[in-house]
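Q: dropping a prediction and its sequence here:
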Amino acid sequence: MNAPLPVPQATSTTCPYCGVGCGVKATPDGQGGAIIEGDAAHPANLGRLCSKGAALGETIGLETRLLHPMVRAGDGDLQRTDWGTALDRVAEGFRRVLEAHGPQAVAFYLSGQLLTEDYYVANKLAKGFLGTANVDTNSRLCMASSVAGHKRAFGSDTVPGAYEDLDQADLIILTGANSAWCHPVLFRRMAAARQARGTKLVVIDPRRTATAEEADLFLPLAQGTDAALFSGLLVHLADAGALDAAFIDRHTEGFGETLAAARAETPDAAATARITGLPEADVARFFALFRNTERTVTCYSQGVNQSVRGTDKVNAILNCHLATGRIGRAGMGPFSLTGQPNAMGGREVGGLANQLAAHMGFAPEDVDRVRRFWDAPHMAGAEGLKAVDMFAAMARGEIRALWVMGTNPAVSLPRADAARRAMAGLDLFVLSENVVGTDTAGCAPHVLLPAVAWGEKDGTVTNSERRISRQRPFLMPAGEAKPDWWALAQVAERLGHGWAFAFETPAAIFREHAALSAFENDGTRDFDLSGLKDVSDAAYAVLAPVQWPVRATPEGPDGTARLFAEGGFFTPSRRARFLAPAPVAPAPVAPGFPLLLNTGRVRDQWHTMTRTGLSPRLGSHIPAPVLMIHPEDAAAAGITGGGLAEIVSAHGRVVLEVRLDAGQKPGTLFAPIHWSGATASDARVGALVHPLTDPVSGQPDLKATPVRLAPVAAETRGFLIARAAFSARAPLSPPPGLHWARARLEGGHGWLLAGDADPAAWGAYAEALAAGAGCAESLVELSDPVGGHYRAAAFTASGALAFALVLAPAGTAPAWDAFARLLAAEQIPEGDRRAILSGRAGGGACGPLVCACFGVPRGAIEGAIKGGCHDTAAIGTALKAGTNCGSCLPELRRMLSETLVPA
């Protein structure tokens, strides 16, 4: 009798998406995937997950994985090789560039997706042993201004509070943060506080987002005027006698000069209202709320950071909290909401070009301290180039070797087309990735190294509240994938530095990282893991989430929830500094580009979709790249909702589908960042973005690129859907002459199509598809060239749908939702085959998903509302929609209003 198979055990790990750092329980399903649930014991999320986290089990298959090392051959093609050959080529390439051009010709571009241990080894190799500080990260694009603001005010990159403050606050201010979509787990904590204790919510944002729809007070200020709003608040607090004079006197410096500068620009609420474009009554109400509410938390994110004045905006916020002593105490403080899972962990080990490890900088004493600790032979002595400047130096030929790890700069950087050209011209371009087919992988890397992915990684990450958590593996590495730290250490050995990189486990790296944080640290540096510098491998394996600083105590390592309630800042004087923001500058003006483009995220996607794009339900809410525009601007440009528009800047162009949005401020546009050359024909928004950066932080301005727009002819609309096995056998290109966006569907893939193409070519295209799939004899067609209609479908030998192509004049094309469901069927009944040709498919509630957590489409929700569900609680009871992460609740409320009010 066979013994029963062991029951798979759940592994406690950490979500790889935003900086909330949610705990996850992952149980392998025995088929290469996993069952995912929130970890109720993790203090960051207490068991709750957002739609992206809940769908992680759908994104860890091998379909898109890079499984073997590859090197560029003489003909330019990438060919499979072994690890030894690939690493030899990397080491030899670096050696040649170092000998010919020196260390300043070498650069590393890292990612907030890396684990802290990977980050640490990369920085040690580059800054200590290769001698280059040209080490930057995609965190430069999202958090650098927050870092710079903290360091100017506190003397250190310290987030002073904890998530528990959101539970205990009586007023929460969200500025430049669409948390309902981008940090939904935290936003639900805020919503719970509103329900439990009546917490007020103020949202400050130029556009009315899903977050703004839930606010008690919404302040749609003019672009770039955040600092003026908080400077006006500082003046009001002084004039109203609402300052904490004792805290200012004991623990700060520079208040008088800062208040005088604020008073010169924003002497009262009326002046503040004029600059920000807000009603004076709303400004006064905001001032009064802050003045009268001691327990206030101000959360800020990319809308503050991604600006040419991002650092000033951060300091304007910090000024108000320092002036009232509302910092480091329960329910109050400034709070930077981090964009990536390990943006903070990367900063802890020197992941930015202006940092050294353990929160040290390039002051001579810090350089010497790190050099001695590492026994580093070629210690970098000055700051390196920040991301935008780094890629500009590549374009000039000053940087000749680049190692990119875990990020996709060909899509995400400003002037992304220029970044592509710069990478393609390098003497050595190394890319460590875990997926194939990214835009960056198409920029002619010399070496492509397969990295382990989430589910295989072993190490630590640090979330927005300074909480270090373990990412633990629950799957074996795919193919020949290896950890990034291992590949770095192997290259170090080949360059003669193996003695300093003889790490055998992530725990060994973590111990060295913690020991450096404690080295000659007598309390003058904020980052201190002295309590963990001797952690054993066994203790590291079971390390519980803990907030730094973590110092040794007789009872064991401690953790620190909050800092600065009693001062103790990390400036030379140990006092916090007030900083006066520069006066508000006019919005950028470029002749011929009258509109300002704002970029950001959508609810269910992440970065460039290399992970979330694998989930059918995550792709259903917004399946194609869109442009949000105020109806007045659309009318002025001759553009209609649902049509296509070309958006052009001085640096590039894209074509996006238009969505009219009255919550968009006139004169401004919004476009999501996620679509790449791999997922859409013309939607790489990074190609538009100008290269302006904050002069202090180096963070690019991703919120105000001057652009123009024009309508694009799109007489034809439709879609192509294809079964997974078919599209894998014969890689598909959509019909020529049409704009397209690709999405993962249940059982296959789909391409939404739009444009102005020749109907005469469609039949030949469908025939070629069917022939390539080996099912030409099953092809059925309906063609009306005069009317502009075409429909075709082909079926496998077993009767399953191989593909369907449906094209029609704009405004008459059927929705693809019902058709897409046919891909998952093993056999299509004859009646449904006829429905495809008639332009119809099987019935049932359909439409885009509104609740991605539970896969609830718009049609089902509309049916429930008409059936008597007249509030979100009733919809949740009937369909479960809105009962998990809650990020769909604003949309549910809009649907209730739209459906019930007319009745």
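A: That came through, no problem.
Q: drop to CA atoms for contacts and neighbour counts, all remaining ones
A: Noted.
Q: quick one: the helices in the stretch 701-850 of the chain?
A: Shown for the stretch 701-850 of the chain, the helices assigned by DSSP state H, counting those that start in this stretch span residues 724-729, 762-773, 817-821, 830-837.
Q: how close does residue 483 get to residue 501?
A: As judged by Cα to Cα, to the nearest Å, residue 483 and residue 501 stand 14 Å apart.
Q: this is the comparison structure:
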Amino acid sequence: MKLAPSDCRTVKTTCPYCGVGCGILARRNEEGTVTISGDPTHPANFGRLCSKGVALGETLDLEGRLLTPEVNGASATWDEALSLVAERFSAAVAEHGPESVAFYVSGQLLTEDYYVANKLMKGFIGSANIDTNSRLCMASSVAGHRRAFGSDTVPGCYEDLELADLIVLVGSNLAWCHPVLYQRIVAAKAARPEMKIVVVDPRRTVTADTADLHLAIDPDGDVALFCGLLSHLKNAGVLDEAYIANHTEGLDAALAAADIGPEQVASQTGLTLDEIERFYSLFAATEKTVTLYSQGVNQSVCGTDKVNAIINCHLATGRIGRPGMGPFSITGQPNAMGGREAGGLANMLACHMDLERDDHRSLVRDFWQSPVIADRAGLKAVELFQAVADGRIKALWIMATNPVDSLPDADGVQAAIASCPFVVVSDLLAETDTARHAHVKLPSTGWGEKDGTVTNSERRISRQRAFLPAPGEAKPDWWQMGQVAQLMGHHEAFDYPDPASIFREVAALSAQDNAGARDFDIGDCADMTLHDYERLEPFQWPRPKDTAPGDARFFAKGGFFTANRKARFVPVAPAGREISEASPQFRLNSGRVRDHWHTMTRTGKSARLSAHTAEPFAEIHPDDASRLGITEASIVEVISGDHKARLRALITRRQKAGRLFVPMHWNGLFASAARINALIPPVMDPHSGQPALKSGRVAIRPFKVGLFGFAVSSNKPDPNGCDYWALARCKGGWRLEFALTRTTDDIDGFAARLFREAAAQQLETLAYSDREKHDERRASFDGSRLLNALYLSAEPVAVSRLWAAEQLDKGYDLRQSRYRIIAGRPLGDGRDPGAIVCSCFGVGAKDIGAAVRSGSSSVDAIGRALKAGTNCGSCRSEIQEIVDAESVVAAE
């Protein structure tokens, strides 16, 4: 259906991916598509977007959407579904008490959604059993901030990354996980080559390729590294004695705990004395230093101590709150910060108030005029699902997240949810690994359909605005919770007409009895009209009422939020590394790939984003692979106890010996056995409750394969019966990698099952067979259109994959040309782009190689010739590798 010209408008909104919080311009076109571009006026990105942001328009289709409420698998009305939710939650509270119910929410929610959920659970049900998947990414940072500052305050701004003379990236693959920020740093370094970058990461990621120093630290060696740094700073005489005396307390105890020399640091970190000395000298000599850290710090059994070890070094040198300096936590989700502001964690109240403080609880209860207020911390994410498993939780509401894939002990989480007496799931999709266990499914509006606010990693609040109509009967999450609250008897407190009214309430609560006592204050927004809310421009808090905007940084002149307004040095000491001799031999690190997001429910819809990394893999060092008989592109099993994952082997020297890296994105809808968190034990940081998702102990072995396969199909294939498979979108259909433990002689029967071909279908089929080598190829056509192609081999299939996938979108009127499909590559002068390197512009490795051979001898020259690397820039390191490799070949 074509849109009227009046409906084809451009809307300013905010990206729904990472915590950078990029501004987006979304325009609906007459034919119904959506054009996405960066907002040049937004101060987070100034118009730049990463590959995921660029492809957002490709993820907005309605395929797989949950469009009506469902009760026990059958369609229901909203009245029926919500009445049942209210009835079952009320009954559980009445019979078993408020601790018998729980919400598990998400950084994908907007602040308004988060606030209503927390108000209902903590102020009207009377339990703090509401936690968020943000617990998995930044809870240790929150705990570290609160221990040191007395509040969960990120002191600095993105601008500091460009003003710094030294940036220390700790546990962050910024180039892939936060590409827009990374490119701001790269541009600053190009303008000021004297700027230095240090990357502290066990794995050599593409982020390390532009670093002046890469410290390939042993896992969890960060506490030792920064304790040793604190001692070095004292011995080097660079402590800021005035700042320490006026604005801090506890330095002596912190120094005593951190009293380790370079030799001990080397022993605890696996670094050389020279590497340690270079880093320490650089840090000591450079006043304008930003230490930016992410999941490699937080997702650890000592994550909070890592955060405080970093903060201690900045407090000791007074390098905080001033331009170009400070500790900086970069969050993983678009509204992890907004969730913190709304009290989204089980141990916090709304507006950065403390659940453990009587005065804060009284303030919030009086403001809400609520019948009760939770008086103790609720269950944190891992504990919450353990309580579901042992029967303490009788009713559970999961919103906008997929814990069956994302939490540690993922199989245990799945079993827990399946056994829970009553489970509600609010989501966009009808089928996820979590939603399949729901008694009630509630269709939620998604990005592009919902209105509200999000807060990015620099405390900047931006609007997400609707530019699409809500499909089917989908409703906003805040509306769903408000309706349930009213059905539970709390009418007036949850009678919200729109998200603007919720935002005004958040703002008013933030200012209540504040006057500078708390960091989060946006009281200036408390009287905002609906018109003001619609036009709200991005701003950094604090924004108190009737106060002129000032420096958005915190703590340059003290003013911490402890009782005496002084920062606290936290004594931390490196723990000994005790690994049992019986432990499996490999340390497992999990993380993100460049073009996918969380559990792929959004990015899995985009052929462009799937082209760069189309299947799950395990990175392994060549020496380990050789010792274990693992060959390139073979299938391996990664094993922990009774749990196994099957993955493609990626042999690379970017990975150190004795360690593995596996991405965390693949779920049961896209791969046969790649839910890597099923192999991670539910071990947590004792202070934050954040699980240690990067430190599993596993074994790895070859998986015996009788037949490897690759297929492309215009219709979604059915890989059931394959011993290994990974499914991905491609232009015009689907691509499938698979493997069988045995060979098969019935190729036609296998193909018919795989492609769901009906016996009555009249298809023209071409085939090639070499039974001795188990090399089988088959392609089916409907008229001139390729329907599917199948390639089988005793070895990993040698096919030009992207080229083969692109043929689904092309016509084959000449029968002679169809043999190209059987060959699996273009013949003559046909274009084969090779493996995709630049997702933004669809440029492959062979395209780049050809450009180098034609004279484009630098990354910038490749950009001018092919556009590759000129948008988000996250592929520039890969482009450089190709340029270097081609240069070596040319020189030989």
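A: All right, it came through fine. Everything numeric here is computed off the predicted structure, so don't read it as measured data.
Q: residue 483 and residue 501 of the first structure: which is more packed in?
A: Using other Cα atoms under 10 Å, the more surrounded residue of residue 483 of the first structure and residue 501 is residue 483, with 22 against 19.
Q: in the second structure, what residue corresponds to that one?
A: In the second structure, residue 483 of the first structure lines up with residue 476, judged by TM-score structural alignment.
Q: quick one: its match and residue 445 touch, right?
A: Yes - with contacts counted by Cα atoms under 8 Å, residue 476 of the second structure reaches residue 445, the gap being 5.2 Å.
Q: ok so, going back, just put the helices of the stretch 701-850 of the first structure in a markdown table and tack on mean neighbour count and distance to residue 355 of the first structure.
A: Shown next, in a markdown table, are those (neighbours: other Cα atoms under 10 Å; distance: least, Cα to Cα, whole Å):
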| stretch | mean neighbour count | distance to residue 355 of the first structure |
| --- | --- | --- |
| helix 724-729 | 16 | 45 |
| helix 762-773 | 19 | 53 |
| helix 817-821 | 20 | 49 |
| helix 830-837 | 16 | 59 |
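Q: turn those helices into a markdown table, including distance to residue 415 of the first structure.
A: Listed next are the helices of the stretch 701-850 of the first structure as a markdown table, based on distance: least, Cα to Cα, whole Å:
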| stretch | distance to residue 415 of the first structure |
| --- | --- |
| helix 724-729 | 32 |
| helix 762-773 | 35 |
| helix 817-821 | 35 |
| helix 830-837 | 43 |
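Q: how far does stretch 641-650 of the first structure sit from the chain's center?
A: On the basis of Cα atoms, centre = their mean, to the nearest Å, stretch 641-650 of the first structure sits 24 Å off its chain's mean C-alpha point.
Q: find me the equivalent region of it in the second structure.
A: The aligned range for stretch 641-650 of the first structure is 632-641, by TM-score structural alignment.
Q: need the counterpart of residue 327 of the second structure in the first structure.
A: Residue correspondence to the first structure (TM-score structural alignment): residue 327 of the second structure is matched to residue 334.
Q: residue contacts, its match?
A: Contacts for residue 334 of the first structure (Cα atoms under 8 Å, 6 or more residues apart in numbering) come out as 159-161, 297-299, 317-318, 321, 327.
Q: if we use 6 Å, what do you get?
A: By Cα atoms under 6 Å, 6 or more residues apart in numbering, residue 334 of the first structure lies in contact with 297-298.
Q: so it sits in a strand?
A: Yes - if the criterion is DSSP: H, G, I helix; E, B strand; the rest coil, then residue 334 of the first structure is within a strand.
Q: what strand or helix carries the equivalent of residue 627 of the first structure over in the second structure?
A: When the second structure is aligned by TM-score structural alignment, residue 627 of the first structure is paired with residue 618. Per DSSP states H and E: residue 618 of the second structure is located in strand 617-620.
Q: just the buried positions in the helix or strand following that strand, please.
A: Next helix or strand after strand 617-620 of the second structure toward the C-terminus (DSSP H and E): helix 622-628. Neighbour counts over helix 622-628 of the second structure (16 or more other Cα atoms under 10 Å) mark 622-625 as buried.
Q: want to throw those residues into CSV with distance to residue 762 of the second structure?
A: Below are those laid out as CSV (distance: Cα to Cα, whole Å):
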residue, distance to residue 762 of the second structure
622, 48
623, 51
624, 50
625, 47
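Q: from those, which is closest to residue 877 of the second structure?
A: Checking the buried residues of helix 622-628 of the second structure against residue 877 of the second structure with Cα to Cα, the nearest one is residue 622 at 21.2 Å.
Q: contacts only, for that closest one.
A: Residue 622 of the second structure makes contact with residue 651, according to Cα under 6 Å, 6+ apart.
Q: if we go to 10 Å?
A: 628, 630-632, 650-657 (Cα atoms under 10 Å, 6 or more residues apart in numbering).
Q: got it, and residue 148 of the first structure?
A: Going by Cα under 10 Å, 6+ apart, residue 148 of the first structure touches 154-157, 305, 310-312, 314-315, 696-699.
Q: just those residues: which are in helices?
A: Among the contacts of residue 148 of the first structure, the ones falling in helices (DSSP state H) are 154, 305, 310-312, 314-315.
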